[in-house]
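> how does the following fold in three dimensions:
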Amino acid sequence: MKRLIEKGLMFGNLISVTSPALIERYNRALEHLTGKRTELTDFHIDISGYSPEVGDALGDHLYLNQGGCNRQFILLTTAQKAAPLLGAKFSMSRGILRQFIAENEAQLFALTARDAVAGELLNSVYSVSAPKRLFDIRKITIEADTTAGTVRDAEKLGTMVDRFMAEEDAWFDDVLIADMIGLAKKTGDVTRNPVRLRQMEFVQENYWTAHFGGVYLFRGVEHPAAITSGDKADLGPLPIKYIFDFDDRNQIARFLEMNDLVEPIVKARGIDAGAILRQKMDFIVVDAAQDRGIDLTGATRRDIRALARAHADHLPPEFHALQELLSWAEDEGPWPRIASDHPAYFYTLRAADHPDRDLVNMLLAELCPKDVRQLFIFHKELFYRLYREWSETKKSYVADFLDREYQADKAGARRALFGHDAPMEDVAPPPPPPPRRREDLIDRVGPWGAVGQAAKAAPKGPWGGPRGSRGGKGER
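Take a look at the predicted model:
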């Protein structure tokens, strides 16, 4: 892991805490939340204030997330909004914290100038002891204040000011005036500089959790389902109709299609589908080279393609299927047949343009673990776990690639791979391409494996029909 840390691919963008004043504020907040303190004189924190060094020192890496359910946080600076969230138990936690900081940035900037802000992501569940408890998590609210209670005191002072202005005899209430003066010494002038954190509430219908081996819960879609990385039998009965695990590839494909959650890469607008397919093929070659003990030190893209030619007979079916799809996309070959039970099937997809696209791309990354770039971007916890098992030569190649191709322009890389063009309005559509390609593309792409029929009939995928055929919706 040292290689990843040195390149900023692990523990990157953490906030360094070295100032004695900040360390004291952190300790006050830590004691306020957990009753513990740290003797460290320097450490790093993530967006929630969690520090891996403090976790090591305390012997408890869940010191801000007991039970992995209601995450507590410590804010020393608004710069934490750009930091990652380490050890995430729920996919929505970082997004909620980031939005909370952004929406209250001015107030938090003022508060953290003098004290740390401590708080908690609250929901109605305090323990996820059983999988069915996940379905009780729907609404998350944020509770936060400084360790000195500045926000609480400011609200109290504001109430006193309103009373003072409204009551006719308030000028003669010496007790009220003395209390106002006492609180104002702590909060400052709340009439000119109100200290109030926006009350925020987040409804979460679709999310991923690390609990129970990893579960993707989709409730806010037309056809709800739960998808687990482990064995679905281990989840027991759940209050949802469909429960899938990764052996149910046809059913997962059908679920994604029925809810319009994915689109084929070759159909997506505004991306270089050929370049993306070639890079996925390179990653598959790298994985195969690792299995054959081939040294990849300093390997370039030309070297990877030379390996593909030299060892074509030993490459897995994912490579050959993507090669056929690339050939078709560049108008050089016949329409490939890639059904939903084919190992390459999910490599041909990306999330469609909808609010849960990052969650869907996270699911696709886990279904396509050889695509190390997508895995690193959307599922870092799984990436780090798999990285530990790779050979040194693959570790070196992947770390160098991510440092060179992704770290240099993260936003640009994500936009090129997973971005969506804004819909065009009041603009005449461009003339369609030749019917031979256009009809095949529109009619055939998309996951069409049938739920409940998979055991009785051969599964069909977006590439399942012969080129030029015109099957109806029921035939897909």
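> can we go C-alpha only for contacts and neighbour counts from here?
Noted.
> for stretch 179-195, which positions count as buried?
180, 183-184, 187-188, 195 (16 or more other CA atoms under 10 Å).
> can you map out the helices along the stretch 201-350 of the chain?
Remark: helices of the stretch 201-350 of the chain, listed N- to C-terminal, are 249-258, 273-291, 301-310, 317-329; assignment by DSSP state H, counting those that start in this stretch.
> and the ones you listed, which is most packed in?
Compared across those, helix 249-258 shows the largest average neighbour count, a mean of 22 (mean count of other CA atoms under 10 Å).
> returning to that earlier point: need the helices of the stretch 201-350 of the chain in TSV (columns: distance to residue 17).
Shown next, in TSV, are the helices of the stretch 201-350 of the chain (distance: least, CA to CA, whole Å):
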stretch	distance to residue 17
helix 249-258	43
helix 273-291	38
helix 301-310	40
helix 317-329	46
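> out of those, which gets nearest to residue 134?
Using CA to CA as the criterion, the shortest distance between residue 134 and the helices of the stretch 201-350 of the chain is 20.2 Å, found for helix 249-258.
> starting at the chain centroid, how far to that closest one?
Here helix 249-258 is found 21 Å from its chain centre; the criterion is CA atoms, centre = their mean, to the nearest Å.
> what's the answer for stretch 283-295, then?
Computed by CA atoms, centre = their mean, the separation of stretch 283-295 from the middle of its chain amounts to 28 Å.
> go ahead and name everything in contact with it.
Contacts of stretch 283-295 with the rest of the structure, by CA atoms under 8 Å, 6 or more residues apart in numbering, involve 296, 304, 307-308, 314-316, 318-319, 370-372, 390-391, 393-394.
> if we can go back for a sec, show me the one of the helices of the stretch 201-350 of the chain that comes nearest residue 55.
In this view, the helices of the stretch 201-350 of the chain are compared for proximity to residue 55 by CA to CA, and helix 273-291 is the closest at 33.9 Å.
> how far off helix 301-310 does that closest one point, in degrees?
Computed with axes from the mean of the first three to the mean of the last three CA atoms, to 10 degrees, the direction of helix 273-291 lies at 70 degrees from that of helix 301-310.
> enumerate every residue touching residue 183.
With CA under 8 Å, 6+ apart, residue 183 has these contacts: 153-154, 157.
> on the three-state scheme, residue 86 is what?
Under DSSP: H, G, I helix; E, B strand; the rest coil, residue 86 falls in the coil class.
> what's near enough to touch it?
Contact analysis of residue 86 by CA under 8 Å, 6+ apart lists 46, 50.
> one more, please, to line up against the first structure:
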Amino acid sequence: MNLLIQKGLMFGNLIPVVSPVLVERYNRALKRLTGKQTELTDFHIDISGYSPEIGDELGDDLYLNHQGVNRQFILLTTEQKTAPLLNAKFSTSRGILRQFIEANEAQLFALTARDAVAGELVNSVYSLASPAHLMDVGSITVEADTTEGAVAAAGRLGNMIDQFMSQDGAWHNDVLIAEMIGLAKDTGDITRNPVSLSAQTYAQRNFWTAHFGGVYLFREVDAPGAIAMSADEGLQGLDMAVMTGAQRSEIAQFLNANDLVEPILDARGIDSAAILRQKMDFIVASVAASLGEDLTRATRRDLRNLGRRYHDQLPREWQGLAALVRWAEEDGPWPRIDSEHPAYFYTLRSKGHADADLVNMLLADLTPLDIRQLFICHKDAFYAAYAGWPAAKQAYVAEFLAQEYQVDKAGTREALFGHEDAMEEPVSPAQSPWGAAPAQGDIIDRVGPWGAVKRR
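Okay, here's the model as predicted:
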């Protein structure tokens, strides 16, 4: 993994903690949350305050995430909102933390100027003994305070001020006045500078969890379903469709029934055929590396040459994408790609909806040869796969991501996953390579079976 770290592809964008003051504040918060402390004098933290160095020191990568449920967090600065979340057990956790920081940014900025803020993503469950318990996960409430309890103290002071202003004879209540003065020494003037953090609650209806080998749970869709990437044992009793990652047709039907995906060639304003060609290059690189080819500084032309050299050994994923590109660019024969074809999920992306990131994450799980989408959408799966690749493939992938993704992350994401309004009328299911071949006619010549596709 050293190559990924050197190129900023792993542990990138972490927040450095080097000041003795910040280290001391972190230790106070860590002691409060876990009863532990670190001996390190500098380290890095993610959006939740988790440090991989401290995890290594303590021999516990889940020291802020006991049993992978109810993640705790330590905030030293609001700049943590841009950091990644490491060892995520739920796909929603980073988004919730970022929303919380942004919603309370002014208050957190003031609080972290003097102390660390420690808190927890409070779930409705404390452990997941069986997959059925995933149905009990309904919402997440964020609770937080400084290590000195400044938010709680400000709340008590606010109540005392209300009592003082409304109670007859409060001017003569020396005990109340003394308590107010004592709290104000710690909180400051809360009438001018309020000290409060809203305990926000976030619904958690559709999500991925790393528990039980990886499970995607979709409850807030027209036809609810759960997709277990390994075994579905323990999920069969759920009141929804249950699928495993191997049930390709069932997953395809589920995605289409809920209108969650669209063919990449439907996308407007992008060179969709070029995206498919890039996926083909990734597959060629994987095959060539497994056969001992040196991919150092391999260009796209080099990969095309390797594709010709090893054409007979390229998998069906590549063959299907090649047929699709020939149709789009060269008026090639009609490609018939149904949901059982290995290339099927490589031709899809999420539609523009609230769960687009989750659906693209699922598609990345189903298309592991597309190393770019795997890295962008499902980093845990990417790192696990990377560890088992040949050195040649590791070097090629690290170089490609550093040179062609890192330099323009936003642009790449927009090109791959952005959405624009559809053109023309919707195309019927019969006019798709996933269904029966259509009769030839003006509409096919004009827009193609996926909608408006601009042929070269």
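> TM-score for the pair, please.
The pair, once superposed, lands on a TM-score of 0.94 when counted by TM-score structural alignment, normalised by the length of the second structure; 441 aligned residues with a CA RMSD of 1.6 Å.
> out of the contacts of residue 183 of the first structure, who's nearest residue 263 of the first structure?
Lowest distance from residue 263 of the first structure to the contacts of residue 183 of the first structure (CA to CA) belongs to residue 154, with 50.2 Å.
> what lines up with residue 130 of the second structure in the first structure?
Across the two structures, residue 130 of the second structure finds its equivalent in residue 130 of the first structure, going by TM-score structural alignment.
> what about that match, how many residues nearby?
Other residues within reach of residue 130 of the first structure, judged by other CA atoms under 10 Å, total 12.
> ok, back up a step: which of the contacts of stretch 283-295 of the first structure sits closest to residue 56 of the first structure?
Using CA to CA, the shortest approach to residue 56 of the first structure within the contacts of stretch 283-295 of the first structure belongs to residue 390, at 25.3 Å.
> residue contacts, residue 384 of the first structure?
Neighbours of residue 384 of the first structure in contact, by CA under 8 Å, 6+ apart: none.
> that one - that's part of a helix, no?
Yes. When the secondary structure is assigned by three-state DSSP, residue 384 of the first structure falls within a helix.
> which one in the second structure is aligned with it?
With the correspondence set by TM-score structural alignment, residue 384 of the first structure lines up against residue 383 in the second structure.
> count of residues packed around the closest residue to residue 361 of the first structure other than its chain neighbours?
If you skip the residues right next to it in sequence, residue 361 of the first structure has residue 351 as its closest partner in space, 5.5 Å away by CA to CA, 6 or more residues apart in numbering. The burial count assigned to residue 351 of the first structure is 25, neighbours taken as other CA under 10 Å.
> list the residues that contact the residue nearest the centre of the second structure.
Computing the C-alpha centroid of the second structure and ranking residues by CA atoms, centre = their mean puts residue 91 first, at 5.4 Å. Each residue near residue 91 of the second structure by CA under 8 Å, 6+ apart is listed here: 207-209, 358.
> with residue 177 of the second structure instead?
Contact criterion CA under 8 Å, 6+ apart gives residue 171 as the residues in contact with residue 177 of the second structure.
> swap in the one 4 residues further on?
With CA under 8 Å, 6+ apart as the criterion, no residue contacts residue 181 of the second structure.
> picking up where we left off before, please, a ChimeraX command that selects the buried ones among the contacts of residue 183 of the first structure?
In ChimeraX, this line selects whichever of these come out buried by 16+ other CA under 10 Å:
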select :153,154,157
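> which ones among the contacts of residue 183 of the first structure are found in helices?
Using DSSP state H, the members of the contacts of residue 183 of the first structure that fall in helices are 153-154, 157.
> nearest to residue 414 of the first structure among the residues you listed?
Among those, residue 154 lies closest to residue 414 of the first structure (CA to CA), at 42.1 Å.
> ok, residue 72 of the first structure - how many residues close by?
Applying other CA under 10 Å, we find 25 other residues in the vicinity of residue 72 of the first structure.
> not counting sequence-adjacent ones, nearest residue to it?
Closest to residue 72 of the first structure by CA to CA, 6+ apart is residue 120, at 4.0 Å.
> and the helix or strand encompassing that neighbour, how far from the chain's centre?
For residue 120 of the first structure, the enclosing helix or strand under DSSP states H and E is strand 117-122. Taking CA atoms, centre = their mean, one finds the center of strand 117-122 of the first structure at 21 Å from the center of the full chain.
> what's that strand packed up against?
helix 20-34, strand 72-75, strand 139-146 (3 or more CA pairs under 8 Å, 6 or more residues apart in numbering; DSSP states H and E).
> out of those, which gets nearest to residue 167 of the first structure?
Across these (criterion: CA to CA), the nearest stretch is strand 139-146, sitting at 29.4 Å.
> follow-up on the earlier one: list the ones among the contacts of residue 183 of the first structure that the second structure also has?
When you map the contacts of residue 183 of the first structure onto the second structure and apply both residues aligned by TM-score structural alignment, their matches' CA atoms under 8 Å, the shared contacts are 153-154, 157.
> okay if I get those as TSV plus distance to residue 55 of the first structure?
Written out in TSV, the entries for these read as follows (distance: CA to CA, whole Å):
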residue	distance to residue 55 of the first structure
153	32
154	33
157	38
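> which of these sits closest to residue 416 of the first structure?
Proximity of those to residue 416 of the first structure was ranked by CA to CA; the top entry is residue 154 with 46.5 Å.
> dump the residue contacts of that closest one.
Contacts here follow CA under 8 Å, 6+ apart; on that basis residue 154 of the first structure touches 183, 187, 190, 194-196.
> mind putting these into CSV with distance to residue 398 of the first structure and secondary structure?
Below are those laid out as CSV (distance: CA to CA, whole Å; DSSP: H, G, I helix; E, B strand; the rest coil):
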residue, distance to residue 398 of the first structure, secondary structure
183, 57, helix
187, 51, helix
190, 53, coil
194, 50, coil
195, 47, coil
196, 46, coil
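> quick check, nearest of the residues you listed to residue 25 of the first structure?
Distance to residue 25 of the first structure, by CA to CA, is smallest for residue 187 among these, at 17.3 Å.
> in contact with that closest one, which residues are there?
Applying CA under 8 Å, 6+ apart as the definition, the contact partners of residue 187 of the first structure turn out to be 150, 153-154, 195.
> residue 220 of the first structure too?
Counted by CA under 8 Å, 6+ apart, residue 220 of the first structure has contacts 205-206.
> do the same with residue 176 of the second structure
160, 164, 170.
> repeat that for 10 Å
Residue 176 of the second structure sits next to 160-161, 163-164, 170, 182 when contact means CA atoms under 10 Å, 6 or more residues apart in numbering.
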